[in-house]
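> Quick one: sequence plus predicted model below, questions after.
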Amino acid sequence: MSKVKALRELINSGKIISAPGAYDVWSAKLIENAGFDVAYMTGYGVSASVLGRPDIGLMTFSEVAMMAKNIAFATNIPIIADCDTGFGNTLNVIRCVEEFEAAGVAAIQLEDQLMPKRCGHMEGKVVIPKEEMVAKIRAAAYARKDPDFVIIARTDARAANSFDDAMDRAKAYVEAGADVIFFEAPQSVEEIKTVAATLKVPLISNMVENGKTPLLSEKELQELGYRIVIYPLVALYAATKAVMNTLDVLKGSGSIENCLENGVDFPTFNNAISLPELRRLEESFYNK
């Protein structure tokens, strides 16, 4: 089964999909190795990984597309790719869909912010007119070759304008052809419930540490009707803390021996990165 078809079936299963955020290829592999069925390629994390800069619209189309291609190639689970605003107008969105679908991802997320965009839980967001985003979604639906390729429409209008405007936009995006709605940054449990009760389509919930949205469990979100929950920052923040702490120990002690308990060992890492399997494959061509 293709990864695109697999994601569609997961969405239609009624069981909530848990998708931690991958900020590079290795983090995506670790998500897969941990047993998750889907990974979410986080723009916030990719910006940090590739540029060492915040998620404020600095990533180029080619940089994001290359990361998506590398992650999709290296993993066997469906990848949801954060494609920001689609990198331009409707024609740019068409190219975006073509390239990301060809790259092997199972879904793309397009948002209605004005470029340069901002992380969904940052201040200062501005959204484009609803009609412009509707046209982008129509273009995305037009461009996909595989009808199972998932188009996710995200609205940031809750913070930029109002809750009611965001709801109105979400309904319009569904009519335009979006398969999944990402209502970004509801600010209370009541708003989370209202979104789910009103929008009778698959929904994404974004659980961000210390963000604007109350943190709910997967069980709670599934009971409300959400189909996907993403954790875009959990791996990035955990890795950042672990590396910072380990480097502090190394800097302070001047000995790698004091850092050993903070990391995996050489054999463990080699096993995780599939070295034994690749060695066996390599040898198989000599033992015919």
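Ah, there it is.
> from here on, contacts and neighbour counts on C-alpha atoms
Will do.
> Leaving aside the residues adjacent along the chain, what's closest to residue 92?
In space, and not counting its chain neighbours, residue 92 is closest to residue 86: 6.4 Å by CA to CA, 6 or more residues apart in numbering.
> Spell out the secondary structure type for that neighbour.
In three-state terms, and counting by DSSP: H, G, I helix; E, B strand; the rest coil, residue 86 is coil.
> how near is it to residue 62?
Separation of residue 86 from residue 62 (CA to CA, to the nearest Å) stands at 12 Å.
> One more: residue 121?
Residue 121 is 25 Å from residue 62, by CA to CA.
> between the two, who's got more neighbours?
Between residue 121 and residue 62, counted using other CA atoms under 10 Å, residue 121 has the larger neighbour count: 17 against 11.
> Included below, for side-by-side comparison, is a second structure:
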Amino acid sequence: MSGLIAADTPASTKRAAFRAGLTSGTIQQFPGAFNPLTAKLIQEIGFEGVYVSGAVLSADLGLPDIGLTTLTEVSGRGQQIARVTDLPVLIDADTGFGEPMSAARTVTVMEDAGIAGLHLEDQVNPKRCGHLDGKAVVPTGEMVRRLRAAVSARRDPDFVICARTDAAGIDGVDAAIERAKAYADAGADLIFTEALHTEAEFEKFRAAVDVPLLANMTEFGKSELVPAKTLEQIGYNAVIYPVTTLRLAMFAAEQGLREIAETGTQAGLLDRMQHRSRLYELLDYERYNEFDSGIFNFTLRADTGQGKGQQR
């Protein structure tokens, strides 16, 4: 049954792998998974980790990314995703779902869900998508208290606490750098600066901050899409692609549904679909069948008067 139903790798091992990856000199690529099946695909293709985006979870629920989701919803989806993969999972915990004791509770809930790390941001509630205008950030001291509470609640020392700052788009890169230094001093293991515009800004940030850094390569936002190798050469330690898989899937779904609406059949779409056999392969259907057969392999013999079936 190894690897069926749930991944074999314990959460502690995934967290240790995440920490080791951040100091390996190789950039850790974490594509976003909008569901557990996508996480299985991310692992099969060979990425280093899986990301769970708050924007994606909101969109999946038919909501905008403005802080409407709850800790229960986010941790529940994170647990579903972490359960099926041997890779570490980094999750978007928004502002920690409250102040600052709620941020502490968020850490314990995410640990219990099997997550390898989370990021907390310094936006004011209600938050906005990091690549939209009109954001506001809390005072640095308030975010420092949020982070210290989160760090104090951590039980597994390998659980990664990442601090995200949205200050670059509001007060400039220099202000974001000062905040990042304060957040690192408060115990953040990883710094995520949202909405840097150019490769030069990523370089400036790396030169100024002496802690592991995470880059966000989201499409249609404010950041130039910098290749992973270039980010690695600059000195970044991790990169997320938060909404990519959802955007790909939704584009394909919309195109297909429009064709069915227009033609009355999906016959012309078959070459753009994942084949049933490929889905079964990804789900490991054959091994489930073998497991089923190995368990339910009894036959009923002729009645011996005791009225019991004899297991073979």
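The structure has been received and is ready for your questions. Worth saying up front: this structure is predicted, and the values here are computed from it rather than measured.
> In terms of helices and strands, where is the residue most central in space within structure 1?
Compute the mean C-alpha point of structure 1, and by CA atoms, centre = their mean the closest residue is residue 40, 2.9 Å away. Assessed by DSSP states H and E, residue 40 of structure 1 sits inside strand 39-41.
> Quick one: list the elements packing against that strand.
Judged by 3 or more CA pairs under 8 Å, 6 or more residues apart in numbering; DSSP states H and E, the packing partners of strand 39-41 of structure 1 are strand 17-22, helix 25-33, strand 79-82.
> and if we set it to 10 Å?
Secondary structure elements in contact with strand 39-41 of structure 1, counted by 3 or more CA pairs under 10 Å, 6 or more residues apart in numbering; DSSP states H and E, are strand 17-22, helix 25-33, helix 61-74, strand 79-82, strand 107-111, strand 228-231.
> Following element in sequence after it, please.
Following strand 39-41 of structure 1 toward the C-terminus (DSSP H and E): helix 43-50.
> centre of the chain versus that following helix, how much separation?
Chain-centre distance of helix 43-50 of structure 1: 11 Å, with CA atoms, centre = their mean, to the nearest Å.
> Contacts made by it with the rest, please.
The contact list for helix 43-50 of structure 1, computed with CA atoms under 10 Å, 6 or more residues apart in numbering, reads 21-25, 42, 51-60, 63-64, 67-68, 81-84, 118-120, 232-237.
> filter the residues you listed to the buried ones?
Neighbour-count burial (16 or more other CA atoms under 10 Å) applied to the contacts of helix 43-50 of structure 1 gives 21-25, 42, 54-57, 59, 64, 67-68, 81-84, 118-120, 232-236.
> If you count neighbours, what's buried in stretch 221-241 of structure 2?
Across stretch 221-241 of structure 2, burial judged by 16+ other CA under 10 Å covers 221-224, 228, 231-232, 234-241.
> which ones are touching the closest residue to residue 189 of structure 1 other than its chain neighbours?
Using CA to CA, 6+ apart and skipping residues adjacent in sequence, the residue nearest residue 189 of structure 1 is residue 214, 6.4 Å away. Residue 214 of structure 1 is in contact with 185, 186, 187, 188, 189, 190, 191, 192, 206, 207, 208, counting by CA under 10 Å, 6+ apart.
> which residue lines up with the third one in structure 2?
Just to be clear, that refers to residue 187 of structure 1. The equivalent of residue 187 of structure 1 in structure 2 is residue 197 (alignment by TM-score structural alignment).
> just checking, that match touches residue 168?
Yes. Counting by CA atoms under 10 Å, residue 197 of structure 2 touches residue 168, with 9.4 Å between them.
> More neighbours: these two, which one.
residue 168 (19 against 16).
> Do a quick rundown of the helices in structure 2.
Counting by DSSP state H, structure 2 has helices at residues 11-22, 36-45, 54-60, 71-84, 101-112, 140-153, 168-171, 173-185, 199-208, 228-234, 244-263, 276-283, 285-295.
> For residue 271 of structure 2, what is the corresponding residue in structure 1?
That one, residue 271 of structure 2, aligns with residue 261 by TM-score structural alignment.
> same thing with residue 106 of structure 2?
Checking with TM-score structural alignment, residue 106 of structure 2 has residue 96 as its match.
> give me every residue that touches its match.
61-62, 65, 83, 85-88, 90, 102, 108, 110, 140, 143-144.
> for residue 217 of structure 1, same thing?
Applying CA under 10 Å, 6+ apart, the residues near residue 217 of structure 1 are 207, 223, 229.
> wait, what's in contact with the nearest residue to residue 206 of structure 1 once chain neighbours are set aside?
Nearest non-adjacent residue to residue 206 of structure 1, counting by CA to CA, 6+ apart: residue 230, 5.2 Å away. The contact partners of residue 230 of structure 1, taken as CA under 10 Å, 6+ apart, are 17-21, 38-42, 80, 204-208, 218.
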